[in-house]
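> sharing a model that was predicted from the sequence below.
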Amino acid sequence: MNLFLIAGEASGDALGAALMAGLKHLVPGVRFEGVGGPLMEAEGVESRFPMEELSVMGLMEVLPKYRHLKRRIRETAEAVAASRPDALITIDSPDFTLRVARAARALWPELRTVHYVAPSVWAWRPGRAAKMAPIIDHVLALLPFEPPYMEAAGMTCDFVGHPVAAMPVASSQEAHAFRARHGIAPDAPLALCLPGSRKGEVSRLGPRFGAALELVAREVPGLAVAIPTVRGVAAMVREMTAAWTPRPIVVEGAERPAAYAAANVALAASGTVSLELAAHAVPMVIGYDFNPVSRFILRRIVRHDTVTLVNLVSDTRAVPEFLGERCNPEALAGAVRRLFKDPAARTEQQAAMALTMDRLGRGGEPPGHRAARSVLRAIGGEGRSA
């Protein structure tokens, strides 16, 4: 069996790697090609170009790279058609991956397609599901309430669980070791700063988050700050934060879980990271903003009063979020300070986080294996039963 996979950012790379591991378990000898990051490369994909080229978000952010992305879409679609894989599996990043799927199917109409991560049609742009249906056969959903939206549009869809529900959670010993390694006292207040995994997010949110934490530090003596980040933006984060007060510790890769476990609170961009924090029961404040043009458009099409996944899955509004104009240092700082000083606010969040993890499949079969079984059912592949 030969599968062509495409991921466009760090979260998709993690999903793809877990799926590949599940497929290798069920179908020994399966072969992979496509586009991915370091995790997918470790599982066997030789990426056709650096995945970080695709890590852009927002209408105005994409425009300067449009010609380059269009060329990559054409090149990737041609590679899919030439490869004749058993299936094309596109992973999130729909602005790129679904365009590849459309172009590849135009070149080879028999192509079978699977898309991993259902579009958030319950939140905004409900027509996206209908637009996907002509080019996507099957969808792997991360959230339990998503399959009916996809099925109504004419695709098959399985809820396969969210990978965060199966992620390793660092122990208290690892948390203590993290603090000792970075010179943070066991009882010192520690805030995580997570301004995103894309360069546009980091440049837009990073300065606001840094200014907010500087305000927090004035009222929380001894505050330490750590920034868990990813390969594609690590150098940018280090340069940007060199003059921050307090100066943060920048950590990558294997240290991320220990940083979560060691933290008291977090200030984070909206996205999957909120679930990573929830898995470690870290109380959080969410902030996010686009450029003004994207903000203007999105304000008119968003259908929910929250974008934070913990709030949505738990059906609460426990996690405070500050979007658009409200994502400013003063507002963010006030919410972070409250988490340091109000035990009831922390307890409310942690209850919502526990419910979220249970609903996302904590304790069940690993989502990567569930996703692999779903793919094999959808494309008629044969895998061993255990």
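Noted; the coordinates are in hand. Being a predicted model, the structure only gives us computed values, none of them experimental. Numbers count the residues shown, from 1 in each chain.
> going forward, measure contacts and count neighbours with C-alpha atoms only.
Will do.
> now name the helix or strand holding residue 17.
Following DSSP states H and E, one finds residue 17 within helix 10-26.
> name the helices or strands packed onto that helix?
If contacts are counted by 3 or more Cα pairs under 8 Å, 6 or more residues apart in numbering; DSSP states H and E, helix 10-26 sits against strand 2-7, helix 38-43, strand 87-91, helix 367-379.
> ok, which of the ones you listed comes nearest residue 258?
Of all these, it is helix 38-43 that lies closest to residue 258, at 18.9 Å by Cα to Cα.
> state the distance from the closest residue to residue 294 other than its chain neighbours to residue 323.
Once flanking residues are discounted, residue 294 sits nearest to residue 59: 5.7 Å by Cα to Cα, 6 or more residues apart in numbering. Distance of residue 59 to residue 323, given as Cα to Cα, to the nearest Å: 17 Å.
> for burial, what's the neighbour tally of the closest residue to residue 111 other than its chain neighbours?
Spatial nearest neighbour of residue 111, excluding adjacent residues (Cα to Cα, 6+ apart): residue 105 at 5.8 Å. Neighbours of residue 105 under the rule other Cα atoms under 10 Å: 22.
> next one: residue 107
Neighbours of residue 107 under the rule other Cα under 10 Å: 15.
> the residue nearest to it when sequence neighbours are not counted: what secondary structure?
Distances taken as Cα to Cα, 6+ apart put residue 81 closest to residue 107, at 6.2 Å, once the chain neighbours are dropped. Following DSSP: H, G, I helix; E, B strand; the rest coil, residue 81 is assigned to helix.
> included below, for side-by-side comparison, is a second structure:
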Amino acid sequence: MTPLRVFILAGEPSGDKLGGALMAGLKALRPEVAFEGVGGVQMQAEGLQSRFDMNELSVMGLAEVLPKYRHLKRRIAQTAQAVLDMRPDVLITIDSPDFSLRVAKLVKASSNIRTVHYVAPTVWAWRAGRAAKMARHIDHVLALFPFEPPLMQAAGMRCDFVGHPVVAEPVATQVDAERFRAAHGIGDAPLLMVLPGSRRGEVARLGPRFSDAISRIKAQRPELKIVVPAAGPVADAVKLLTVAWPDTTVLDPREGDYEDAMDQKRAAFRAADVALAASGTVSLELAAADTPMVIAYDMSPLSRFIISRMMLVDTVTLVNLVSDTRVVPEFIGKDCDPALISRGISDVMAAPDVQRAAMSLTMERLGRGGEAPGLRAAKAVLDGLDQA
């Protein structure tokens, strides 16, 4: 069999994780595969020699991008030329659309190399026109959500739902949860998990409102215990935020062994009776752990004004979207109010089972119990090449 030649690139840790699993899948199906590209530790563990440090591409926001614009533009051109020089069977770009889709555009302008993009743009939420623009230089999309393929296909691209990586993540057992409660002196007390975000701006913006909501719920339920699994980049900010919160345990992933820290986080997810979380994929992690939740989020007034006029859906919570329900309460924008949030937490604590069917359905629809997403993605890539 002719060796398969793949150029693959990712620009951030989440993409590196997807890329590593996809590379493992391709190696299992086609052992004679050669990789070139850009990636992080997980892709490198599968045999990739990254052309440069992936962290160069991990910039977000206009203020962060502008000072590095010329460097990023140069990297885009260099990467596209490397693809053209390799002449691979397929170019696989993973998320990071500002970088990866620009590379694909340059490659398509000078070749007929097949292009696959992993992670569909959220055209179902806002800026629906992105799909048509993407179709000019992307042949095939690998989607994380089951409702995305028709939207990509309508724009002229092949699209396969390959499953969400959350279904392949390990989940703590009830025994793990009980050990966590015992180790932190929680016992049988009700436990609230608080997840104020993974970026400094989120913690700064949401922190005071979360603090107010927690003080209100503690006044009603003084026996309530609190656990806060902090993301590494904001751990210091979270510790400062929670210093006045009574009965609170902060989990700092920088302390001790990384795997132990991840085990602690997973056990906390399973041990919690309810979670208050910033919007994002964390809702899927909570659903995987069978933890009922309340979602709260806000942004700058200008961003709120713009996004509110562009949104195409009536909920931002992925559990609500995937399960096609609206059982997870969310307090977004002007509704991100401590009084409303605390009332929402109380309501969920009073009736936690309301969300459980929707969470189970979400995991089923995202691929739990089926083939690993990385293997499904690899099969889709190879089938696309065969069909082409």
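Perfect, thanks for sending it. Every value quoted in this text rests on a predicted model; they were computed, and no experiment measured them.
> the helix holding residue 17 of the first structure against the second structure, how far on average?
Relative to the matching residues in the second structure, helix 10-26 of the first structure has an average distance of 2.6 Å after the fit, by mean Cα distance after the TM-score superposition for the first structure.
> contacting residues around that helix?
Helix 10-26 of the first structure is touched from outside by 5, 7, 30, 36-40, 42-43, 91-93, 163, 197, 230, 272, 367-373, 383-386, with contacts defined as Cα atoms under 8 Å, 6 or more residues apart in numbering.
> same question, stretch 219-231 of the second structure
Identification of contacts with stretch 219-231 of the second structure by Cα under 8 Å, 6+ apart yields 186, 189-195, 197-198, 218, 238, 247-253, 265, 268.
> stretch 132-147 of the first structure now?
Against stretch 132-147 of the first structure from outside (Cα under 8 Å, 6+ apart): 98, 101-102, 105, 112-118, 122, 150, 153-162, 313, 359-360, 371, 374, 378.
> tell me where the stretch 51-200 of the first structure has strands.
Here the stretch 51-200 of the first structure has its strands, by DSSP state E, counting those that start in this stretch, at 87-91, 113-116, 138-141, 156-159, 190-194.
> in the second structure, what residues pair with the fourth one?
By that I understand strand 156-159 of the first structure. The aligned range for strand 156-159 of the first structure in the second structure is 158-161, by TM-score structural alignment.
> now the matching stretch, how far from the chain's geometric center?
Distance, stretch centre to chain centre, for stretch 158-161 of the second structure: 19 Å (Cα atoms, centre = their mean, to the nearest Å).
> what's the answer for stretch 31-42 of the second structure, then?
Centre-to-centre, stretch 31-42 of the second structure and its host chain are 22 Å apart (Cα atoms, centre = their mean).
> ok, back up a step: buried residues in the helix holding residue 17 of the first structure?
Judged by neighbour count (16 or more other Cα atoms under 10 Å), helix 10-26 of the first structure contains these buried residues: 10-26.
> how close does the longest helix belonging to the first structure sit to the second structure?
The single longest helix within the first structure, with elements called by DSSP state H, is helix 199-219. Compared with the second structure after the fit, helix 199-219 of the first structure shows a mean deviation of 3.1 Å (mean Cα distance after the TM-score superposition for the first structure).
> give me the mean deviation of the next helix or strand after that helix from the second structure.
Where DSSP H and E defines the elements, the next helix or strand beyond helix 199-219 of the first structure is strand 224-229. With mean Cα distance after the TM-score superposition for the first structure, strand 224-229 of the first structure departs from the second structure by a mean of 3.0 Å once superposed.
> which residue packs closest to the most centrally placed residue in the second structure, ignoring adjacent ones?
Against the mean C-alpha coordinate of the second structure, by Cα atoms, centre = their mean, the closest residue is residue 281 at 4.6 Å. Distances taken as Cα to Cα, 6+ apart place residue 318 nearest to residue 281 of the second structure, at 7.0 Å, with adjacent residues excluded.
> equivalent analysis for residue 40 of the first structure, please.
Here the residue nearest residue 40 of the first structure, using Cα to Cα, 6+ apart, is residue 17, at 4.5 Å.
> quick one, what contacts residue 90 of the first structure?
Going by Cα under 8 Å, 6+ apart, residue 90 of the first structure touches 5-7, 97-98, 101, 113-116.
> repeat that for residue 54 of the first structure.
Counted by Cα under 8 Å, 6+ apart, residue 54 of the first structure has contacts 8-9, 69, 96.
> please redo it, this time with the cut-off set to 10 Å
Applying Cα atoms under 10 Å, 6 or more residues apart in numbering, we find residue 54 of the first structure in contact with 7-9, 62, 65, 68-69, 72, 93, 95-97, 198.
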